[in-house]
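> sequence and predicted model, in that order:
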Amino acid sequence: MMTSSPNRLQDQGRIRNLADELWQAVQATDEHTATEVVLRALEEGMEPETVLLDVIAAVQGKVGEEWADNRLTVAQEHAATAISERAVAALALHPAARTEPTRGRITVACVDGEWHALPARLLAEVLKLHGWRVDYLGAQVPAPHLIAHLHRSDADAVALSSSIATRLPTAHAAITACQAIAVPVLVGGAAFGADGQYARLLGADAWASDARTAADRLARGPLARPRTNHQPIDDLPHLADQEYTMVARSSAALVRTVFTGLEEAFPAFRDYTELQRDHTTEDLTHIVQFLATALYLGDTDLFTGFITWTARVLSSRGVPLQSLPPSLGILAGELKDFPRATHTLERGINALGPVPPPTTGNLA
């Protein structure tokens, strides 16, 4: 039986200790200590890529988990992300992280509407360490601006990042636009699925599960130049039924209808405060957005996964789940003439399973 070497175990323990130190600094919103932790690791000889991915990225992953479990507020999550971004910036300026470009040129960007820029920034810094010249465009890059940049930069490839699945229709448009000018596209981020299934579905030229995998893929050789006569409808012929288009265009009206219907279907809703009603509107908006995206992709599992995740988040915040089934039921009634939409909503209701009775006074 093989065991880990003492040096490897020592390295793993050192990485864990650094991640713990960074986590404590992030929790305390202590930017200076967080930066010191990162720079000290470099001074002590730790590889910049290890600090980026096994320390900073690992801590950021914990930030997301703590928010989902209601142990961090939205404000704390935003502050933690800002500190992580500053830590990455400090690392990038350190002499240990300076690498002369020896490879080609890569553009790294987030798809339009995607505000979670840290994964893309981490990828950009890792690619620089591997000798690429990188144009990092940041969060929320509209496709026309991305294409204009590509015309000026002569990039060898584009790396597109998206963390939220509802950005996938926009990502598809960006992928197609890049390929139309013969620039291959590598995609990554949680939006594209755990095994990259949505990357393949949307016709991306390559997918990577993380920054290391992306760097390794690009190091193996250039991505093939795509054909320029590709049409998005060729990837998703089910879009011909127009269900996605109709749901997406009427999303605001659907949210209003469900919101109004909840007062009858879920009597406790009548006693909600104004803040609770605002939160309900946000939740309903996300539900309709994920329904539309599931219709776009032709994948009901995307919607059921979102619904069960939503139930987990609501439970962690003490919000009664009794409003979810009637919300989905009202939506299904409004979309009764759309077979794919109603089937998807029925799957969502079934995924919730039996909902326990509400606890007295336990409102959002």
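Noted; the coordinates are in hand.
> only C-alpha atoms from now on, for both contacts and neighbour counts.
Fine.
> how far away from the center of its chain is the longest strand along the chain?
Once the chain is assigned using DSSP state E, the strand that runs over the most residues is strand 133-141. Offset of strand 133-141 from its chain centre (C-alpha atoms, centre = their mean, to the nearest Å): 16 Å.
> and for stretch 251-261?
On C-alpha atoms, centre = their mean, the centre of stretch 251-261 falls 26 Å from the chain's centre.
> quick one: the helices in the stretch 151-300 of the chain?
Ranges of helices within the stretch 151-300 of the chain are 168-180, 197-201, 211-219, 232-235, 243-249, 251-265, 274-297, 300-316, based on DSSP state H, counting those that start in this stretch.
> return the most buried member of the ones you listed.
By mean neighbour count, with neighbours taken as mean count of other C-alpha atoms under 10 Å, helix 168-180 ranks first of the helices of the stretch 151-300 of the chain at a mean of 22.
> give me the angle between that one and strand 133-141.
Interaxial angle, helix 168-180 versus strand 133-141 (axes from the mean of the first three to the mean of the last three C-alpha atoms, to 10 degrees): 140 degrees.
> by contact count, what packs against helix 168-180?
In terms of contacts (3 or more C-alpha pairs under 8 Å, 6 or more residues apart in numbering; DSSP states H and E), helix 168-180 is packed against strand 105-111, helix 143-153, strand 185-188, helix 232-235, helix 274-297.
> make CSV out of those and add distance to Thr344.
Shown next, in CSV, are those (distance: least, C-alpha to C-alpha, whole Å):
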stretch, distance to Thr344
strand 105-111, 26
helix 143-153, 30
strand 185-188, 26
helix 232-235, 20
helix 274-297, 8
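> rebuild the helices of the stretch 151-300 of the chain as CSV, extending it with distance to Glu31.
Output for the helices of the stretch 151-300 of the chain, formatted as CSV (distance: least, C-alpha to C-alpha, whole Å):
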stretch, distance to Glu31
helix 168-180, 33
helix 197-201, 36
helix 211-219, 24
helix 232-235, 44
helix 243-249, 41
helix 251-265, 40
helix 274-297, 31
helix 300-316, 28
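> use this one as the comparison:
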Amino acid sequence: MSAAPSATDVGRAYPTLLGCLEAADAMGALDLAHDLLDAGVGAESVLLDLVAPAQVQVGRWWQRNEWSVAQEHAATHISELVVAAVAGRAAPRPYRGKVIVACIDGEWHALPARLVGEVLRLRGWQVTFLGASVPAVHLMAYLRRHDAAALALACALPMRLPQAHRMIEACRRADVPILVGGRGFGPGGRWARALGVAWAPDARAAADLLAAPGSALSEARGPSTDVGGEEYVALVGRRADLIDVALQELLRPGAGTAGYTSAQWDATTADLGYLVDFLAAAVYVDDADLFVEAVQWTVEVLDARAVTSTGVLRTLSAFSETLRDFPRAHRFLQVGRRALRYPASG
């Protein structure tokens, strides 16, 4: 008698799936998933122990500049095909209530949320997946028309936390329990707690939390922590000015931008906007670590692309000088500058 399928089967399949993603071999990836299901490996395991970690590795390859954006997009598309195929093979009849799964407005990383939705479906929920970047007004209208037991919202980037909070507050008015997830809510869900909303670290935890009697979702629906404030609003209003100030600083000698092409300047302008958005989000939840982590991640990405990080330090200095009357933002910028000048040892 053959042994029951286990995590070992998925572990052995992992390098094969990575090879399929690297070669853009959709048929190979689909055959692999079907073979695992035929061997008795559970659909949830294929999704969470194979597809999810492979997609995380794809993100690492992009971050280290080992893969191009085109390769990352091709791999993500194949992962989505595998998820659809697994979902098609395992279609249990729902016996629980309806759960709506969506990404917050501006969030385009939909695959993690899709995985959560499929796991909930496997656990017996009737799931409606609304996909990437759902505007708050349209989500509210949908909730009013369709009775739901819960709403699951995904956010991958902490710079989207202010938008996430606005959506959470709007959805609370629809009297629907809310669960959030994704790296955008910080390590251990620290920024979800700042927004006063229930958080799950992964799809399995989300399913367990939704199924638990007297769920913590209800406990987290009270008034949220005081966040945002006048400084956040004023900082958002200075976004365009801050980008212009930084661009002027980066035009100075020694900034490492001599010979930049128009495409490089476009990318730089976009990066400056992201830094302002991360700073604003840090001010919103009053947490310097949010901004420091964003700055360090930016430097890692630039280093991988052989782009000097001198411009980042100059940018933070320019922002700091401009925002002297913004106490939180100015303090966070000082912390960010120190983190770049004196990085923590291994």
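Ah, there it is. Owing to the predicted nature of the structure, the values given are computational and were not obtained by experimental measurement.
> out of the helices and strands packed on helix 168-180 of the first structure, which comes closest to Glu21 of the first structure?
Across these, Glu21 of the first structure has its closest neighbour in strand 185-188 (28.2 Å, C-alpha to C-alpha).
> quick check: the closest one aligns to which part of the second structure?
Here strand 185-188 of the first structure aligns to the second structure at residues 178-181, judged by TM-score structural alignment.
> likewise for stretch 151-171 of the first structure?
So stretch 151-171 of the first structure sits over residues 144-164 in the second structure, by TM-score structural alignment.
> end-to-end on the matching stretch?
This stretch, stretch 144-164 of the second structure, spans 19 Å end to end (C-alpha to C-alpha, to the nearest Å).
> re earlier: and the contacts of the longest strand of the first structure?
Strand 133-141 of the first structure is contacted from outside by 101-117, 120-121, 124, 127-128, using C-alpha atoms under 8 Å, 6 or more residues apart in numbering.
> for the aligned partner of His286 of the first structure in the second structure, give me its contacts.
Aligned by TM-score structural alignment, His286 of the first structure pairs with Tyr274 of the second structure. Contacts for Tyr274 of the second structure (C-alpha under 8 Å, 6+ apart) come out as Met159.
> Gln264 of the second structure versus Tyr274 of the second structure, what's the distance?
15 Å.
> quick one, what contacts the residue lying closest to Leu290 of the second structure once chain neighbours are set aside?
Nearest non-adjacent residue to Leu290 of the second structure, counting by C-alpha to C-alpha, 6 or more residues apart in numbering: Ala282, 5.4 Å away. Neighbouring residues of Ala282 of the second structure by C-alpha under 8 Å, 6+ apart: 159, 288-291.
> next one: Val355 of the first structure
321-322.
> over to it. Which of the three states is it?
Following DSSP: H, G, I helix; E, B strand; the rest coil, we place Val355 of the first structure in the coil state.
> which residues touch the residue nearest in space to the middle of the second structure?
Nearest to the geometric centre of the second structure sits Ala156, at 0.9 Å (C-alpha atoms, centre = their mean). For Ala156 of the second structure, the contact set (C-alpha under 8 Å, 6+ apart) comprises 107, 109, 182-185.
> do that again at 6 Å, thanks
Counting by C-alpha atoms under 6 Å, 6 or more residues apart in numbering, Ala156 of the second structure touches 182-184.
> next one: it from Cys103 of the second structure, what distance?
Ala156 of the second structure is 9 Å from Cys103 of the second structure, by C-alpha to C-alpha.
> quick check: stretch 274-285 of the second structure compared with the first structure, mean distance?
Following the fit onto the first structure, the mean deviation recorded for stretch 274-285 of the second structure is 0.8 Å by mean C-alpha distance after the TM-score superposition for the first structure.
> Gly221 of the first structure corresponds to which position in the second structure?
Per TM-score structural alignment, Gly221 of the first structure is aligned with Pro213.
> its match - how many residues pack around it?
Counted with other C-alpha atoms under 10 Å, residues neighbouring Pro213 of the second structure total 8.
> touching stretch 28-35 of the second structure from outside, list them.
With C-alpha under 6 Å, 6+ apart, stretch 28-35 of the second structure has contacts from 17, 20, 82.
> counterpart of the first one over in the first structure?
Here Leu17 of the second structure is matched to Leu22 in the first structure, going by TM-score structural alignment.
> for its match, give me its contacts.
Applying C-alpha under 6 Å, 6+ apart to Leu22 of the first structure gives the contacts Ala34.
> ok, back up a step: how close does the match of Gly221 of the first structure get to Ala205 of the second structure?
Distance, Pro213 of the second structure to Ala205 of the second structure, using C-alpha to C-alpha: 14 Å.
> what do you get for Arg144 of the second structure?
Between Arg144 of the second structure and Ala205 of the second structure the computed distance is 27 Å (C-alpha to C-alpha).
> same check on Gly188 of the second structure?
Relative to Ala205 of the second structure, and taking C-alpha to C-alpha, Gly188 of the second structure is found at 12 Å.
> work out for me the element the closest residue to Gln27 of the first structure other than its chain neighbours sits within.
Distance criterion C-alpha to C-alpha, 6+ apart; nearest residue to Gln27 of the first structure, sequence neighbours excluded, is Ala80 at 7.1 Å. Per DSSP states H and E, Ala80 of the first structure falls inside helix 74-93.
> what about the alignment partner in the first structure of Leu130 of the second structure, how many residues nearby?
Structural alignment (TM-score structural alignment) places Leu130 of the second structure against Leu137 in the first structure. If you count neighbours by other C-alpha under 10 Å, Leu137 of the first structure ends up with 18.
> what does Pro354 of the first structure give?
10.
> which residues touch it?
Pro354 of the first structure touches nothing, counting by C-alpha under 6 Å, 6+ apart.
> any idea how far it is from Leu302 of the first structure?
20 Å.
> please apply the same query to Phe192 of the first structure.
Phe192 of the first structure is 11 Å from Leu302 of the first structure, by C-alpha to C-alpha.
> check Glu31 of the first structure too.
According to C-alpha to C-alpha, Glu31 of the first structure stands 37 Å off from Leu302 of the first structure.
> what does Val355 of the first structure give?
21 Å.
> surely Phe278 of the second structure meets Arg160?
No: using C-alpha atoms under 6 Å, Phe278 of the second structure is not in contact with Arg160, being 8.2 Å away.
> and for Cys78 of the second structure, nearest residue in space, chain neighbours not counted?
If you look again at residue 78 of the second structure, you'll see it is Ile, not Cys. That would be Ala26: by C-alpha to C-alpha, 6+ apart, it lies 5.5 Å from Ile78 of the second structure.
> I'm done for today, thanks for sticking with me.
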